[in-house]
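Trainee: this is a predicted model, with the sequence first.
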Amino acid sequence: MCRILWLSLVLAMAGFAVAAGSYEMNSLLAIKSGVEDPEGRLRGWSSANSTVCSWAGVLCNASGAVTGLDLSGFHLGGTIAPEIQQLSASLLSLNVSNNNFSGPLPSAFTNLTRLRFLDISHNAFEGSLPAGFFRLKSLLNFTAYSNSFTGSLPLEFLHLSSLQHFDLSGSYFSGPIPAEYGGLSSVEYLDLSGNLLNGSIPPQLGSLRAARFIKIGWNHIMGSIPPELGNLSATLESLDLAGARLTGAIPAELGRLSILSTLFLYKNNLSGAIPFELGNLSSLVFLDLSQNMLTGEIPSSLGNLRELSLLSLMYNNLGGVIPLAIADLPNLSTLLIWNNSFSGHLPQHLGRMSPLVWFDASANQLSGPIPPALCAAGKLFKLMLFSNRLTGSIPIGLADCASLWRLRLEDNQLNGTIPHGFGALNNLTYLDVSHNKLSGPLPGDLLHAPMLQNLDVSFNPLHCRFPNSIWKMKSLQKLNASFCNITGGFWHVEQCPPLLTLDLSGNLLTGNLSSGLARCQRLTLLNLRFNKLSGQIPVELAGLPVLSTLELSYNKLNGSIPVEFGNSTALEVFDVSYNDLSGTVPSKGLFKVINPDMLAGNDGLCGGILGTCNTLQNELLSPNNGSRKRSLGLMAWVVAGIFAMTLLILMAGFRCFYKQYKWYICSKLRQDRDQDGWKLTAFQRLSFTVEDIVRCLTTNNIIGMGAAGTVYRADMPGGEVIAVKKLWRSQKEVDVKDQHILGEVDVLGSVRHRNIVRLLGCCSSSDTTLLLYEYMPNGSLGDLLHGNKEANLLADWMTRYKIAMGVAQGLCYLHHDCFPVVVHRDVKSNNILLDSNMEARVADFGVAKLIEETESMSVIAGSYGYIAPEYAYTMQVDEKSDIYSFGVVLLELLTGKRPVEAEYGDAVSIAEWVREKVEGGEEAVAEVLGGEAAAPSWVREEMALVLRVALLCTSKAPIDRPSMRDVVSMLSEAKPRRKQPHGCPSTTAAAAATTRIL
């Protein structure tokens, strides 16, 4: 009888399992039908395979019931079907992070009553969390990191009496933190960081008796730190309130947190002194109080923190001397105190007791010698002491520090010689000792350093001969030895390191300029100005493929300018002013738009952009007697007068004739043009014909269309791909205007810069004008920001920075290095194209001016949203107008928003909207850029600096806007803080968060 009952029970359970498996399969298939799966990650979810436990992302227990779904990183989209609630009987974990799900959280989630783990991070969910969702009494781990949730934090979380891990970071929650959150008695991990929370931190959070980790940083709180947090002394291990705009003093009560290991209060507006009581935090490992407004001295009690590994006090208003006890900390590896007002001597035993890895005390008022034992533990990786008043010599111990990677001692008063030993350091890549009082030759071993890439010894009275062995260095990329009183020369350059920049300006170099420099194929900058070099400019230098800047001014060079420099496709600056050059200036390539100041001081130069060479003028300038000069001068005036009168008579006669027979002339010109067909003007050697181009002007090849015309992709027979812009033109246009257009296009074709789209040529017929450009495979910045690829670009700040810098450099070239100056007139994201390496190229510069006079061109110069405010009353566009438009492009890059959107309300444009948000220019990246709320601190800091530049560029008054040269300089100061290379010693995650511009 028992056997029969047992068998019946087994059969019933089997039947139940089959039935359960059936509805689980149906639920999963319903979920699959509601999602977008572009990569086919769920293709194995099929009724043909009844074993659901083998499906991708499905987790089961020993009985075969579905207990978990892990769909993280599947790149799914759409929504989650309500059938997921049918899994509530067994589902314990659900992970849909790193996908593209959108819309509000599905209401079906409220029925997943057994759920213990829920991760919906990195999606596009929006709206408020539904109240019913908080019936999940057994929820142990809830994360909603980096989504698009909006609304206030729900009080319903208080229903989760068993909640232990509470993470709502990186979303868009707004409003104050509810004081009732202090009643979450079981929560151990509380993370509300990276939202839009405001108000103040409620003191009730001091009642979270079980809390071990609290993170509320990167919000808009702007209140003070509640001293009640000091009540969490029994449990709290980490307190992170960084980037929350907190004000007031640091509460002394925090000194009661006896087991606290991490205290992050950086990037706030905290003031007052560092509490002496912080010295009681005996378990503290990481202390970061940087980027505040703290005053006073470093309390000596911090010398009691025997476990301290990171101490960051940079960017404050601290002063006084550095306590000797700091040097006795046995575990201190990172000490960052730069940009304060510390004075006195550095503790001379610093590094003897501490395993220093990174020490930065730059930009203070420190004096005295450099501590000799900074690398006593053999771990020193970066040493930054620049911009102080340090004296004495460079310690020999630094030259024996095998771990040293970066050493910056510039802008001090160091003397003596550079010690031997640096050349044997296998990790040393950066050495800057410029702007000191160092003397003597460069040590011979330094010129054999295996990994040294950047060497700067400029502005030191070295008084030595140029070391020709420098050409044998294996890794050197940048060498600056300017203004060092270096003598001799370099006549035989038989090999060259991978140099990118070489600056030997302001020395006493003599002799000829070696043609062997042409072996430096990676050279982008060569600066030899203010020397005593003689001889001719080697024609071989024109063959350097990436040389963009050549500075040879203030030397004794003679001969002519080699015409081959006009063929260079990379050269942007060619300064040979104040030499003894003679002959004709080339008239092609760079020399069509070169600034005449770069040719000044060479009395023998003429032609090209300097004007026609005149024999009579040369005679007048020769040292002959005065009577001959006067007679020749009188003769010149007579000839000029006769010529002017003749020209005036001819012009008047032609005008009368033209008015009388205008219709005949125009028709005749049109007939001649029609007979000739297409006219091709090429600005470089082309391997295709007009017929090849016209054949590609089909509807299928259209890749863009705008106010200027239609853009086609053209695949040439030889495999080359170009872009062809067909300008809109009216049949009523007179052909006489074509000569003006082609003349302007010829100027544009000579503009050459790495950040400007190359104009390859121009084709014209009786009714059509085609502009031929190099093809940009990644399209326009506008499409990437506001089109289907938006997420790819917005997720990569370093690429966005590179694009911003590239556009700035291109506009700077147009404004400052072209002659005459080229004003773009229509700077916008759609006119910024990106090559295969995401390098920015400015397009359509000057084209607006070319087509402005045609009937299809609007009288408005520029595009709506980018137009400078003064245009409304001046109707003039100049360089300042371009700078305003560039500022709008920066704001697009920073926010991902369009220049004009309905959400701006009365602000109308993005510039006014951002200005209102940041309240008169204060940096507020988190407020403007919700999508970057959870970004690393170094990204947020750089974005804040770029935001400042954008606000300056979009100033209402043109006079308040910087020049493009200043813009490039400011953007360089905001250069991204690159993380340390792989294989290099790392300090801590906290130290990485405070990485500075190096």
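Mentor: Done, it's in. Numbers count the residues shown, from 1 in each chain.

Trainee: switch to C-alpha atoms for all contacts and neighbour counts from now on
Mentor: Fine.

Trainee: quick one, strands of the stretch 1-150 of the chain?
Mentor: 35-36, 58-60, 66-70, 77-78, 93-95, 100-103, 117-119, 124-127, 141-143, 148-152 (DSSP state E, counting those that start in this stretch).

Trainee: quick check: which element contains residue 459?
Mentor: Using DSSP states H and E, residue 459 maps to neither a helix nor a strand.

Trainee: one more to weigh against that first structure:
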Amino acid sequence: MTSLFSQICFKFLLLVFLLSHGNSQPQQDNGEQAVLLKLKQHLQNPPSLSHWTSSSNATLHCSWPEITCTDNLVTALLLSERDIKVTIPPFICDLNNLTHLELQFNYIPGEFPTALYNCPKLQYLDLSENYFVGPIPDDIDRLSQLQYLSLGANNFSGDIPVAIGRLLGLRTLLLHQNQFNGSYPAEIGDLSELEYLAMATNMKFLPSRLPQSFTQLKKLQVLWMSDSNLIGEIPDMIGDMAALELLDLSSNRLTGKIPDGLLMLKNLSVLYLYKNKFSGEIPQVIEASNLIALDLSMNDLTGKIPDDIGKLQKLANLSLFFNQLSGEIPQSLGQMPTLKDVRLFSNNLNGVLPPDFGRYSRLEGFQVASNRLTGRLPEHLCSGGKLEGVVAFDNNLTGEVPESLGNCSSLKVVMIQNNGFSGNIPNGLWTSVNLLTMMISDNLFSGELPGKVSQKLTRLHLSNNRFSGAIPAGVSSWQNLVVFNASNNLLNGTIPRELTALSSLNTLLLDQNQLQGSLPSDIVSWKSLVTLNLSRNQLSGQIPGSMGFLEHLLYLDLSVNQFSGQIPWQIARLRLNFLNLSSNYLTGKIPSQFENAAFSDSFLNNSGLCTSTPAVVDVNPRSSSPNFSRNFRTYRALVLSIVMVITVLSLFSSFLLIRFYWKRNQESNITWKLTPFQRLNFTESEILLGLTDHNVIGSGGSGEVYRVSVTHSQYVAVKRIWNDSKLDRKLEKEFLAEVNILGAIQHRNIVKLLCCISGENSKLLVYEYLENHSLDRWLHKRKSPSAILDWQKRLKIAVGAAQGLCYMHHYCSPPIVHRDVKSSNILLDSEFNAKIADFGLARMLIRQEELATVSVVAGSFGYIAPEYAQKKRVNEKIDVYSFGVILLELTTGKKANHGDEHSSLAQWAQRYFQEGKPVVDALDEDIKEPCYLDEICVVFRLGIICTSIMPSARPSMKEVLEILLCRGHPTSYLDKKSGSEFDAAPLLDI
């Protein structure tokens, strides 16, 4: 009986256990689903998570793409690029089995989320590309299970805590691109499992030596510490880091020689040590027999390239550019079987090129420009069939181009200008199927131009050679050509009509040839043309009126030809920066638009021209006048006066000319210093060569802005700041302000500074070039009715600019005040994403919310906040005021200076609203679409509030951004401002 009772009890207990165990899984699953739905609500229900919905299916959430489950339990949460703008909630750790959390590429604010300490199983944490601020906590080692930690591209500051060294399971530690202003701990060397370590782009680090303890990282494969304020010598023990494959110590202040131990890293495939201050020669003994890539570029290395470099039998990439190396290139270098890429440009190398280059290897890149090399190009460069580029300009090379390059179908770039090459270009080279750029100017090449060229060719530079014959009719097939420069050759015949078929042409230079005949009448097909120079030929006939329809033309030179007839009135439609029609046979009246000092030298030596402003042209007096005898004395006195004036002007001009050439000669001897902030795909010389008049796209108080081509399809914007007389100190401050700010911050809505180049009398800031130029141009200077920004684009621009300012005001430490926010400083990329530019007036605030006083008011009329203009008081609210003006521009289409001489757009809008006039009537007619009308009215009213006279009545940029993102429902901020200067709550009552 007892035994039977025991069995019954056992079975009962077993049944209870099985039932309870069977029910526990769905209950836990339902709990996790509830946590996820609560998280969605906390994240303000982003559209990207609209599929997160409650379900009776307890495991449905495991099928959501952002969720990974193991045994129906949530183990990974993938929320990158979900437009998250709120802090991480503590209840996220109610997902008890969470091991993997990705939150990168969002807008998450605040300090490091210590609430994650309650996620006991967390192994993978990625918080990169957000807006986190403050220090990394000293007790971060409480996340004891971490194997992957990425905090890069935030605004963390202070020291990297010692506690990092106690996360002994870490394999990846990424702390790059922050605002750390302390030091990095030697305890990182205790992370024995570490494979990837990144602390690059932390330029505010205290000057520190590379810790000896890092050599204990025996498993480390990647060490990335560029821009980390490293000083001192590289420890010789770095050779003990046997697993290293990538070592980047670029852009620091390291000194001393390259240690022998560095060349013992047998697994090294990438080595970046550029932009340091190494001195001395490259060691003659190189023992890294397994080295794949060696990059010692952009240093101050001297001496010869070691003869034993050929012993690196696995070397694929050799980069020694921008040093002071001398002597000949070792013959053994040309015999290396694995060599793919050779970069030796910008040194003092001499002698002939090793003839075996390419014979035993499959070369892909060959760059030896800007040296003192002589002799011929090697015959076998393309023997491997992989050669993509030959860059050998600025040397003393001679002879003909190797015939083998004519059979090199892989070639994309040929840049051999400024040498002594002669003979004909191989026929196959012209038509090489992949050729994009061919620059062979300043040589002694001869022969005729081909009827066909590569279909991909975009840049063809032939100037200063001896090419002869006519421009072939087959030129119509050069369809993708953007730049055609054939200046100073022996070309003859007429300009063929077929040339006008090249609709992509941006630059056409045919000056200083022997061309004859009239211009084709249908040149209007050159719809992309910016620069046209046909001067110093024998062209005749009338200037076609269709030239006035080349709406992008900025530079036009037809001087020293035989053009006759009147200047077509259509040319006055052009917005030319340069015009020269001198030394022709033109007659009639000069268009009134050109009767000003800017074009005073544009019409010289055209005796048949007349003008209401005599100083504009050189008009010869006519002796046939009936009053000439009676007024002879008067005319003689006038002529003598003119002669005296001309003599004085000639002497003065001669002085200026001498001074110009002296100054230019001085410039040519200037030593330039390049400081990169990004990875660059261009050289300093490419930038300097692009600083020509016809590349100018703008100018300001501090200098010109140029558009410079650096590849076949990429441009950069170069801002040149001159150091001249009394402006030195002021411009120096502007330069330092812009470099310090843009070099330190990275944001998708702030224009990217690529590098700066400093010379003795000028400084260059090189930015990314944005194809759609400025918002000001689209709103107020558009050249055709079709160039209209619809409301969706305008709102996108407003949000993007607000995000950039919000980052500057709220997530930079210390915060940044721009001081010159205006529509011309809002630049637009090809997708109309807005980026804030021109930080020359920006100022760092010492402490958050602290007012600063400046000695000089800087900014633009219509955008300047009242308190700034009157009391020179600076805080973030002056940027808010300026941004409010931009909102008014976007909604009304009016300029910032709209109104009378004493008022602006902001003042006009304030009066308009206070008078109770319908908001709809104030809006731009181009965007009055019924479906967006409510939204546009809200943004107009937001512009009214942002331009309130009292700074306290204006929202912060964070609040402005929130309102714009609400798209028509911004009640929260406006309601609490109802007690301000005028009642703001009714602004939403449309």
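Mentor: Great, that's in hand. Keep in mind it's a predicted model, so treat the numbers as computed, not measured.

Trainee: one step back: format the strands of the stretch 1-150 of structure 1 as a markdown table; extra columns: mean neighbour count and distance to residue 10 of structure 1.
Mentor: Compiled in a markdown table, the strands of the stretch 1-150 of structure 1 are given as follows (neighbours: other Cα atoms under 10 Å; distance: least, Cα to Cα, whole Å):
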| stretch | mean neighbour count | distance to residue 10 of structure 1 |
| --- | --- | --- |
| strand 35-36 | 17 | 38 |
| strand 58-60 | 18 | 20 |
| strand 66-70 | 20 | 20 |
| strand 77-78 | 16 | 41 |
| strand 93-95 | 20 | 28 |
| strand 100-103 | 19 | 42 |
| strand 117-119 | 20 | 32 |
| strand 124-127 | 19 | 44 |
| strand 141-143 | 19 | 36 |
| strand 148-152 | 20 | 48 |
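
Trainee: report the central residue of structure 2.
Mentor: Nearest to the centroid of the C-alpha atoms of structure 2, with distances taken as Cα atoms, centre = their mean, sits residue 768, at 1.6 Å.

Trainee: hmm, that one is touching residue 742, no?
Mentor: No - with contact defined as Cα atoms under 8 Å, residue 768 of structure 2 does not reach residue 742; the gap is 12.0 Å.

Trainee: trace residue 543 of structure 1 over to structure 2, please.
Mentor: Residue pairing (TM-score structural alignment): residue 543 of structure 1 is matched to residue 549 of structure 2.

Trainee: one step back: for residue 562 of structure 1, find the nearest of the strands of the stretch 1-150 of structure 1.
Mentor: When the strands of the stretch 1-150 of structure 1 are compared by Cα to Cα, strand 100-103 sits nearest residue 562 of structure 1, at 58.3 Å.

Trainee: end to end, how far does stretch 90-104 of structure 1 reach?
Mentor: Using Cα to Cα, to the nearest Å, the end-to-end distance of stretch 90-104 of structure 1 comes out at 24 Å.

Trainee: check stretch 61-75 of structure 1 too.
Mentor: The first residue of stretch 61-75 of structure 1 is 26 Å away from its last residue (Cα to Cα).

Trainee: now do stretch 757-769 of structure 1
Mentor: In stretch 757-769 of structure 1, first residue to last residue: 18 Å (Cα to Cα).

Trainee: how about the nearest residue to the residue nearest to the centre of structure 2, chain neighbours excluded?
Mentor: Spatial nearest neighbour of residue 768 of structure 2, excluding adjacent residues (Cα to Cα, 6 or more residues apart in numbering): residue 716 at 5.0 Å.

Trainee: what residue of structure 1 matches up with the one you found?
Mentor: Here residue 716 of structure 2 stays unmatched in structure 1, going by TM-score structural alignment.

Trainee: and residue 716 of structure 2, which of the three is it?
Mentor: strand (DSSP: H, G, I helix; E, B strand; the rest coil).

Trainee: just the helices in structure 2 please.
Mentor: 2-42, 427-430, 632-668, 684-689, 728-744, 775-780, 791-810, 866-871, 876-892, 905-914, 933-946, 957-966, 971-976 (DSSP state H).

Trainee: superposed on structure 1, what's the mean shift for the second one?
Mentor: This points to helix 427-430 of structure 2. Mean deviation of helix 427-430 of structure 2 relative to structure 1 after superposition (mean Cα distance after the TM-score superposition for structure 1): 2.2 Å.

Trainee: read off where that helix ends up in structure 1.
Mentor: Helix 427-430 of structure 2 corresponds to residues 420-423 in structure 1, going by TM-score structural alignment.

Trainee: ditto for stretch 730-741 of structure 2
Mentor: The alignment of stretch 730-741 of structure 2 onto structure 1 (TM-score structural alignment) covers no residues at all.

Trainee: which parts of that stretch are buried?
Mentor: For stretch 730-741 of structure 2, burial by neighbour count (16 or more other Cα atoms under 10 Å) applies to 731-732, 734-735, 737-739, 741.

Trainee: if we can go back for a sec, which position in structure 1 aligns with the residue nearest to the centre of structure 2?
Mentor: Alignment note (TM-score structural alignment): residue 768 of structure 2 has no counterpart in structure 1.

Trainee: what's the answer for residue 482 of structure 2, then?
Mentor: Aligned counterpart of residue 482 of structure 2 in structure 1: residue 477 (TM-score structural alignment).

Trainee: quick check: the closest residue to that match other than its chain neighbours vs residue 136 of structure 1, distance?
Mentor: For residue 477 of structure 1, ignoring the flanking residues on the chain, the nearest one in space by Cα to Cα, 6+ apart is residue 499 at 4.0 Å. For residue 499 of structure 1, the distance to residue 136 of structure 1 equals 63 Å [Cα to Cα].
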